[in-house]
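Enquirer: missing the sequence, but the structure's below:
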């Protein structure tokens, strides 16, 4: 199955080729035609499986630039994810000139209001900022064709259920609704079946996606010696681009200072850093301007960065799902990935649970 057979136009196929994309991923192959036909979809697929294009491509095909209405709306839980989807959409805009608005907190609302003076066809937004616009009557969703909830599980987990329902109530009852999520919880299903029409379920198994191309290791250490152990591993691996995960903002602050003093090329992102600075850091990291990104889970939610070869779990994630989500940021698109998890004795139970769920005893890495 190729993009042409899925009904994607030549102009868009050419843009995909320029960006190094020639064949659809499983989630794209299974969903594009159905979305183009106007069906409601619940799709379960990990970050990094190409799900953003799975909904963006048919949305671009279905939008009519001559109609001065908001025709498609994509809701995401975080600003970072909204920025990423907007970047993908702007690439496709080269093939089809439609007007796109990114609406998220931390971005000057004045510039968004100015952009809204001309017709907008596609909006990519976080829930709070979108509802702000709806209350100001600066956005009208009454003619909306397609509504997408991306990372639906995270939207609910982060407490956006009421906002999601308010947004739905401001849209046309004839709309198409799409739910994309790394996991489809019972709460996602309840919300979906309440507001969707005969939704079709697409599930791309996470084991195939996440772990096959990823080499995993554990370093057993103590919290006092963890920093030295990390530096030993970084010196041995010298990765091209790596993300180092910390449990808290304070831990990432401390680690950035310590690594910087030791001469490592690193920057941190977490939710206390102002949005404009986070955007600059992420752009700089994507461009390969520095080697190590130190991140908390919240700040890194939904990040999809090409070229990350190594993931270091400086602190063990709180859940098995968190572990899979973190390490899934490497080993993308058939490339090999490498991960290293640093554990001290108090992490033993969590480590055993991770190994039980992924059905794999993670090899121990011995350090000199």
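Expert: Received it, and whenever you're ready, just let me know what you need. Here the structure is a predicted model, which means the values were calculated and not measured.
Enquirer: contacts, neighbours, all on C-alpha from now
Expert: Fine.
Enquirer: so the residue positioned nearest the centre of the chain: helix, strand or coil?
Expert: By CA atoms, centre = their mean, the mean C-alpha position of the chain lies nearest to residue 302, the distance being 2.2 Å. Counting by DSSP: H, G, I helix; E, B strand; the rest coil, the backbone at residue 302 sits in coil.
Enquirer: what about versus this one:
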């Protein structure tokens, strides 16, 4: 079934347009996964030196050619490697032969210059944020101001060391087969990865997995021998802060090391190398939404298949900690209360006291019988976990000493003021000294980095730790930018009615929209984002019957928001994943983390509240390096003050796409014809929003749309709603005259119902007044003497 043919059944397209449609249909995210999921890395140092003067170091002629086959070391030195058939069979079977592993790693180990070249070609930058080094001595001939001298004197007086950002270059992971040969991960885990078709790692996996699995060589910094020795010791056990594009495989990058370390620790306990672990979860993954948490659980269960590791989603009533201090306090308080009641009320009834004691015993046994959750990896939302570990009647939380790994997915939201207290409460409850923390997101503000550093240091002081692991920052590509493999469109619709008509034209294209000027077409399935829940419901009601019956009718469009029950939300997600739903209307609930690999486009029906929101919204398409995704953003007159921020993100993404994509991917109608959506004159003409305007937009959205709190068929807009601008922001194509008549009919109907209700109440009151029990006198005026 071709949705484009069904939606354009009444349109006479030219043969050239039809041919271009067929050609473009071969390059959409829904057509399948690309052979190479990487976004960058198509250029070597010679070609990339044109873009940056800093990359002109070294000898360009010595740069080897890259091999594109997944089985070979395509980031190596380009020389042929003579591997015996026996070694190859042992490697495929996962035999942990130490001699073979040592020899293979020696062959696979790259030089420092090769590591730098590979990481830079993939736009990877790894930095230690809390590395320490001796303060540099002042140069005698250097002229410095008095203010600078005073600052340095204060710094030297406070401490002899200062923190520096040290860049490191670990051995990159060139193939998933190296997880077994180089890092000796579990054979079952390696088999599960191979069964799911993972062969070539993405950029975040290429640089993140060596850090989290413990790189055993090839680490060098840019700060000299002192940094080199410090880095080699620290990166085997590191806290990680990762900023990587949407759809780049961050979930796989943090699940593989956690599962592998749990299996390794189990083996060590079995061999009596380590002591038995405490009861409770070993790793906690915190996600902002239930949909994202459910997705992480599904991915974790696929990787943990056959390993005995339990990956569970947090639910109400679960007990994540082995001991709760409030249980013991309640028991002691109950005992004191019992002894006091026995001394004060010695002559009380014996049966009552027995019942009271029995109830207390039942409550105690219920507390003691409350089992600890039998899960190794627990995936939760912040508020649900905080309620599970909160002490009754206190602001403190129960400790979780069994947790060794804390993962914050979409960390910029979890450490935002909305979730910050909840997330930090979970973080502080993990009191294991060997706790490792990793933060992951596609957008990360500098304030989040500072908060993570301060939390790690304050936790070390609270737990009296002599040392703590370094915090490494991994940045893939350009920080806080959209993915470069999708096309962006910024369309001015003037009014709300114009936006609705533009969306209907996307559903029913009436002309060729595959021209070079307008970019690739937007084809189902796609996601439509709105600002509020009422607007999502209203838009769903307007478009419910726009899809023809031949294409499935109203079953092809659905709405998803947080007011729906968990069952309905799961049902809509399942229908959208299996292709039953073509158009999904939602809020920012699905803007982060949720992986829909076959989504061909995203429509920002309401303007995003921030640049980060735009990056995450458009990241629902173009997952895992798929080309052909389209991101359409509609804006009206009310959105013009906030457009410049999004326009800058689009301009940066298109520039990065022009620099990288044509040489990295095969030439095609999408990658070879990249036009600029944002013109320089538009950026100059758009107003620059102030910091206060950005904060207001992020908190409340566009104010003109907040007054529209009801959908079509209700009284939104009547009365005060229409006077304060609610009628202009309403999602509807009805004229003002028709809506006025409709409101009059509704008003007459409500007045009639009110009159009937008042008449029925008056009749009931009259009937009640006629009963002899209501008054002491009858109709004749004689006093009623009651019943005989």
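Expert: Structure received. Keep in mind that what you see is a predicted model, and the values were worked out from it rather than measured.
Enquirer: check which residues of stretch 155-170 of the first structure are buried.
Expert: Neighbour counts over stretch 155-170 of the first structure (16 or more other CA atoms under 10 Å) mark 155, 156, 160, 161, 163, 164, 167, 168 as buried.
Enquirer: before we move on, the earlier item: aligned partner of the residue nearest to the centre of the first structure in the second structure?
Expert: When the second structure is aligned by TM-score structural alignment, residue 302 of the first structure is paired with residue 593.
Enquirer: the stretch 51-200 of the second structure: strands as residue ranges?
Expert: All strands of the stretch 51-200 of the second structure, identified by DSSP state E, counting those that start in this stretch, fall at 124-134, 161-168.
Enquirer: nearest to residue 534 of the second structure among these would be which one?
Expert: Closest approach to residue 534 of the second structure among these (CA to CA): strand 124-134, 41.8 Å.
Enquirer: pull up the aligned stretch in the first structure for the closest one.
Expert: Under the alignment (TM-score structural alignment), strand 124-134 of the second structure falls on nothing in the first structure.
Enquirer: still on that earlier bit, and which of the buried residues of stretch 155-170 of the first structure is nearest residue 111 of the first structure?
Expert: Using CA to CA, these come closest to residue 111 of the first structure at residue 167, 22.0 Å.
Enquirer: need the contact list for the closest one.
Expert: By CA atoms under 8 Å, 6 or more residues apart in numbering, the contact set of residue 167 of the first structure is 127, 131.
Enquirer: residue in the second structure matching it?
Expert: Correspondence of residue 167 of the first structure to the second structure, assessed by TM-score structural alignment: residue 426.
Enquirer: next one: residue 358 of the first structure
Expert: Here residue 358 of the first structure is matched to residue 650 in the second structure, going by TM-score structural alignment.
Enquirer: report the buried residues of the helix or strand containing that match.
Expert: Assigned by DSSP states H and E, residue 650 of the second structure belongs to helix 643-664. Neighbour counts over helix 643-664 of the second structure (16+ other CA under 10 Å) mark 643-647, 649-654, 656-662, 664 as buried.
Enquirer: circling back to that earlier point, for the match of residue 302 of the first structure, which non-adjacent residue is closest in space?
Expert: Leaving aside its chain neighbours, residue 593 of the second structure sits nearest to residue 292 (6.0 Å; criterion: CA to CA, 6 or more residues apart in numbering).
Enquirer: the stretch 151-300 of the first structure: strands as residue ranges?
Expert: All strands of the stretch 151-300 of the first structure, identified by DSSP E, counting those that start in this stretch, fall at 176-181, 200-203, 214-220, 242-245, 266-269, 292-295.
Enquirer: ok, average deviation of the third one from the second structure?
Expert: For strand 214-220 of the first structure, the mean distance to aligned residues of the second structure following superposition is 1.9 Å (mean CA distance after the TM-score superposition for the first structure).
Enquirer: now that strand, how far from the chain's geometric center?
Expert: In terms of CA atoms, centre = their mean, to the nearest Å, the centre of strand 214-220 of the first structure is found 24 Å from the chain centre.
Enquirer: what's the matching range in the second structure for it?
Expert: Against the second structure, strand 214-220 of the first structure falls on residues 486-492 (TM-score structural alignment).
Enquirer: quick one: buried residues of the matching stretch?
Expert: Across stretch 486-492 of the second structure, burial judged by 16+ other CA under 10 Å covers 486, 487, 488, 489, 490, 492.
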